[in-house]
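Peer 1: got a structure for you, letters missing:
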């Protein structure tokens, strides 16, 4: 799957990660969306390399992997930024 797809997934996943993991961020909503993009890319890579999840396009498993990666990256960002 291309990087452009993961960026689109990341935009959506960042917003969903913010809803799943609410709270005050050290940055603004743009930082949350950027973390979502990074989380989606990292989640996609981890999902395909470690867990063997086939991330082939816009499907539910790819979307869940992107959201999971975004939530993890958002939690790490909040721990580091405090």
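Peer 2: Thanks, I have the structure now. If you're wondering where the values come from, they're calculated on a predicted model, not measured in any experiment.
Peer 1: going forward, measure contacts between C-alpha atoms and count neighbours the same way
Peer 2: Fine.
Peer 1: Tell me how many other residues surround the residue nearest to residue 54 when sequence neighbours are not counted.
Peer 2: Excluding the flanking residues, the one nearest residue 54 by Cα to Cα, 6 or more residues apart in numbering is residue 48, at 5.9 Å. Close neighbours of residue 48, defined as other Cα atoms under 10 Å, add up to 16.
Peer 1: do residue 33 as well
Peer 2: When neighbours are defined as other Cα under 10 Å, residue 33 has 23 of them.
Peer 1: another structure for you, compare them:
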């Protein structure tokens, strides 16, 4: 994550994952929320860096990125599950 430490990344990831869980009406646990938020932020940051050459910084920016990334991961997981 850009501009935040590991502890902050875990906290932001947990909040972003929890928000995505509520928004997408999914039922995940705390650990999965943290993982979704962090991985979602990492993936979306990489995409933004490739497309625009930059990304959002700070806690709020990373929370937004993590939320959107986690929503995308939940959506992809649902698409994969529905095809199998």
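Peer 2: Cool, got the structure. As the structure is a computational prediction, the values presented were derived from the model and not from experiment.
Peer 1: TM-score of the superposition?
Peer 2: Once the chains are laid over each other, their TM-score by TM-score structural alignment, normalised by the length of structure 1 reads 0.69; 78 aligned residues with a Cα RMSD of 2.4 Å.
Peer 1: and residue 53 of structure 2, how far is that from residue 40 of structure 2?
Peer 2: Residue 53 of structure 2 is 18 Å from residue 40 of structure 2, where distance means Cα to Cα, to the nearest Å.
Peer 1: Those two: which is more packed in?
Peer 2: residue 40 (25 against 10).
Peer 1: and that one, what element?
Peer 2: Using DSSP states H and E, residue 40 of structure 2 maps to helix 30-52.
Peer 1: Check which helices and strands that helix sits against.
Peer 2: In terms of contacts (3 or more Cα pairs under 8 Å, 6 or more residues apart in numbering; DSSP states H and E), helix 30-52 of structure 2 is packed against helix 6-23, helix 58-83.
Peer 1: which of the residues in the last one are buried?
Peer 2: By that I understand helix 58-83 of structure 2. Neighbour-count burial for helix 58-83 of structure 2, counted by 16 or more other Cα atoms under 10 Å, picks out 59, 62-74.
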